[in-house]
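> Give me the fold of what follows.
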Amino acid sequence: MTGFSSVTALETRRGASSLEKMLGLLDLFTATAPAWATDDLIRVSGTSRSTCYRYIKALQAAGLLTPVAGGAWMLGPRIIELDRTMRLCDPVTAGGVPAMRRLAEEVGQTGLLCLLFSGTVMCVADAPAPGAPEGLFSRGQRRPLFTGAASKVILAHLPPHQLRAIFARHRPTIAAAGLGGDWESFRHALRAIREAGHGITQSEFLPGILGVAAPLFNAEGGVLGSIGIAAKLDSVPDSGRAALAERVMAAAKEACAAIADQEQLAALPARAVG
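Below is the predicted model:
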């Protein structure tokens, strides 16, 4: 099975270094295109056959790619090892998962733990509630920075200079997300989220789903991610949203304290913003 669903990501590296191009091959492997034939990798890599062979062999030697039947390649077992290390050592994961799980159990809704990653928001852990609909955010999935409570609450706490750069690059997308068509409207929308201490959205990814999230910070006060819940709209009456938001913010406070206990790791800056 081969596919081209991530070719666009690779094409953005046409002027990149050799190392960036080699690592860019990994972007091609997705749930919809998990295996790639060697010839297809060569075709989309933008390099010569010999160069692409070197990339593939280097990735195989590192355990990041592994050969499968039919001369194809899939992601390698080294990624599983790295994932385990991430689960154990990442300060957001280590500090936030216990609070996220307690939150999910106490409110009876799906818990989500997310972090800022390269201009997107990635789910690093989830605790699905019984009967939760399929398609909710889960570990390893990414979503845009401008849509959904888990994303917007992170966006609202980025430094002003980053927000200005983001607005300049993504103005149409920001307007479409209901965050304002001009800089002042954008600032006002984000200020409202900051002042509330949480974000609430509904039906922004799946119809009938309510999202509530609060930000997570490192020891220096830089935003790292968010913690929150996803619930069926009809399971949370309007009168219950304030109490749910308070519980989410309490979980965020608990998680931030645990992240701060990670000592040196807790001082890591917020992830890159694209």
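> CA atoms for contacts and neighbours, from now on please.
Noted.
> hey, where'd the strands end up in this protein?
Ranges of strands in the chain, per DSSP state E, are 36-37, 65-68, 72-75, 110-117, 120-127, 142-144, 199-202, 209-217, 223-232.
> A260 is nearest to which of those strands?
strand 209-217 (8.6 Å; Cα to Cα).
> Touching the closest one from outside, list them.
Residues from elsewhere that reach strand 209-217, judged by Cα atoms under 8 Å, 6 or more residues apart in numbering: 148-150, 153-154, 157, 197-203, 223-233, 244-245, 248-249, 252-253, 255-256.
> One more, so I can put them side by side:
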Amino acid sequence: MTERQPIHPDIPKRDLVEGLMKGVEVINAFNGDARYLSASEVAERAHITRTAARRYLLTMVHIGLAATDGKLFWLTPRVLNLGRSYLDSAHFPRAVVPFLQRLSQQVQESTNFSVLDGSDVVYLARVIAPRLVTAGFEPGTRLPAYTSTAGRVLLAALPDAEVQAYLDSTELVAYTHMTVTDREGFYRELQEIRELGYGVTESQYEVGMRGLSVPVRNRNGMLIGAISVSMSTASASREEAIARCVPALQSTANTLMMWI
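Predicted structure coming up:
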């Protein structure tokens, strides 16, 4: 179950397709706070001219990635195919599901596998708890890393210089009244996660939700991602959740290490 490791060469500018890069920026201009945008608004967000933005948007409409009423533009569900292509082609997110299923059965809670992508954590696989009311994030969901247990575990695994660069470039916005927004306090929490080998958060992104997470490494010690348990804070005390879930998470991570 070996994934190809990416390389990051210095690619000459002449070998880059600038139009593709700009097209991706146009798609990324849309988000939960900006579902409907004019060509001028897209131009401002993607740092291109209004004329270029309009051509990109009309091309997206032509191929079904966007729709328009003549003034505003919005993305269509076909955009999901772009992310689905990764999930269908990537081996590890699919291979980890049976391990998440066993973990979910053991702890009776929803489980996730996620990776760090820039300043966000991205959830790539999820197994729903065997109950009517479940908690967790769908595959493809992105969250600010500092608000997520998995994100904190993944950040804690980085060298200090990279952690500091993350803190210098990231605004810690409060999503709830409990979200940690103090940089020094957040850094101390990352140090504690390093010492403990696991992370626990409560009500950081959504009130009443708890996450527990451990890192997943391969046999060479390379960080692959993080596995997590998501639950309601009302389902158990913090101490009970740690006692029930952390050993199971660590055992699953150790088993995965032998397969990666």
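> TSV please, covering the strands of structure 1 and showing mean neighbour count.
Converted to TSV, these look like this (neighbours: other Cα atoms under 10 Å):
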stretch	mean neighbour count
strand 36-37	20
strand 65-68	18
strand 72-75	21
strand 110-117	27
strand 120-127	23
strand 142-144	17
strand 199-202	20
strand 209-217	27
strand 223-232	28
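> Let me see the contact set for the closest residue to R143 of structure 1 other than its chain neighbours.
Residue nearest to R143 of structure 1 in three dimensions, not counting chain neighbours: V121, with 5.3 Å by Cα to Cα, 6 or more residues apart in numbering. Going by Cα under 8 Å, 6+ apart, V121 of structure 1 touches C114, L115, R142, R143, P144, L145, A150, S151, G225.
> among the residues you listed, which recur in structure 2?
With both residues aligned by TM-score structural alignment, their matches' Cα atoms under 8 Å, the contacts of those that structure 2 also has are C114, L115, R142, R143, P144, L145, A150, S151.
> Check the gap between the residue lying closest to the last one once chain neighbours are set aside and F167 of structure 1 for me.
Put plainly, it is S151 of structure 1. With sequence-adjacent residues excluded and distances taken as Cα to Cα, 6+ apart, S151 of structure 1 is closest to L145, at 5.0 Å. The gap separating L145 of structure 1 from F167 of structure 1 is 12 Å, by Cα to Cα, to the nearest Å.
> So the two - more neighbours on which side?
Between L145 of structure 1 and F167, counted using other Cα atoms under 10 Å, L145 has the larger neighbour count: 25 against 19.
> any idea how far N218 of structure 1 is from M249 of structure 1?
From M249 of structure 1 to N218 of structure 1 the distance is 16 Å (Cα to Cα).
> make that L179 of structure 1, sorry
From L179 of structure 1 across to N218 of structure 1, the span is 26 Å (Cα to Cα).
> now swap in K232 of structure 1 and tell me
Separation of K232 of structure 1 from N218 of structure 1 (Cα to Cα): 31 Å.
> all helices of structure 2, in order?
Counting by DSSP state H, one finds helices in structure 2 at the ranges 18-28, 39-46, 50-62, 80-89, 91-95, 97-107, 149-156, 160-169, 183-196, 238-259.
> With distance to E138 of structure 2 as extra columns, can I get those in TSV?
Shown next, in TSV, are the helices of structure 2 (distance: least, Cα to Cα, whole Å):
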stretch	distance to E138 of structure 2
helix 18-28	19
helix 39-46	27
helix 50-62	25
helix 80-89	12
helix 91-95	13
helix 97-107	13
helix 149-156	14
helix 160-169	25
helix 183-196	25
helix 238-259	19
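> Of those helices, flag the one that's most buried.
helix 149-156 (a mean of 28; mean count of other Cα atoms under 10 Å).
> That one against structure 1, how far on average?
Mean deviation of helix 149-156 of structure 2 from its aligned counterpart in structure 1 after superposition (mean Cα distance after the TM-score superposition for structure 1): 1.1 Å.
> Run through the residues that contact the closest residue to Y146 of structure 2 other than its chain neighbours.
Spatial nearest neighbour of Y146 of structure 2, excluding adjacent residues (Cα to Cα, 6+ apart): R152 at 5.7 Å. R152 of structure 2 sits next to A145, Y146, L190, I193, G199 when contact means Cα under 8 Å, 6+ apart.
> Relative to V133 of structure 2, which of the helices of structure 2 is closest?
helix 97-107 (14.0 Å).
> Check which helices and strands that closest one sits against.
strand 110-117, strand 120-127, helix 238-259 (3 or more Cα pairs under 8 Å, 6 or more residues apart in numbering; DSSP states H and E).
> so the first one matches what in structure 1?
Going back to what we said before, that points to strand 110-117 of structure 2. Counting by TM-score structural alignment, strand 110-117 of structure 2 falls onto residues 110-117 of structure 1.
> List of residues touching that stretch?
92-93, 96-97, 100-101, 103-104, 121-129, 132, 137-138, 150, 154, 224-231, 270-273.
> Check stretch 123-131 of structure 2 too.
87, 93-94, 96-97, 100-101, 104-105, 108-115, 134-142.
> quick revisit: quick one: the residue nearest to Y146 of structure 2 and T201 of structure 2, what's the gap?
Following Cα to Cα, the distance that separates R152 of structure 2 from T201 of structure 2 is 9 Å.
> before we move on, what about R35 of structure 2?
30 Å.
> next one: R50 of structure 2
Taken as Cα to Cα, the span from R50 of structure 2 to T201 of structure 2 is 43 Å.
> and what of N112 of structure 2?
Per Cα to Cα, N112 of structure 2 is found 15 Å from T201 of structure 2.
> if I pick the residue most central in space within structure 2, what's in contact with it?
Computing the C-alpha centroid of structure 2 and ranking residues by Cα atoms, centre = their mean puts V122 first, at 1.6 Å. Contact analysis of V122 of structure 2 by Cα under 8 Å, 6+ apart lists S114, V115, L116, P139, G140, T141, R142, L143.
> Please apply the same query to I229 of structure 1.
A104, Q109, T110, G111, L112, G211, V212, A213, V248.
> if you set the cut-off to 7 Å instead, what comes out?
Q109, T110, G111, L112, G211, V212, A213 (Cα atoms under 7 Å, 6 or more residues apart in numbering).
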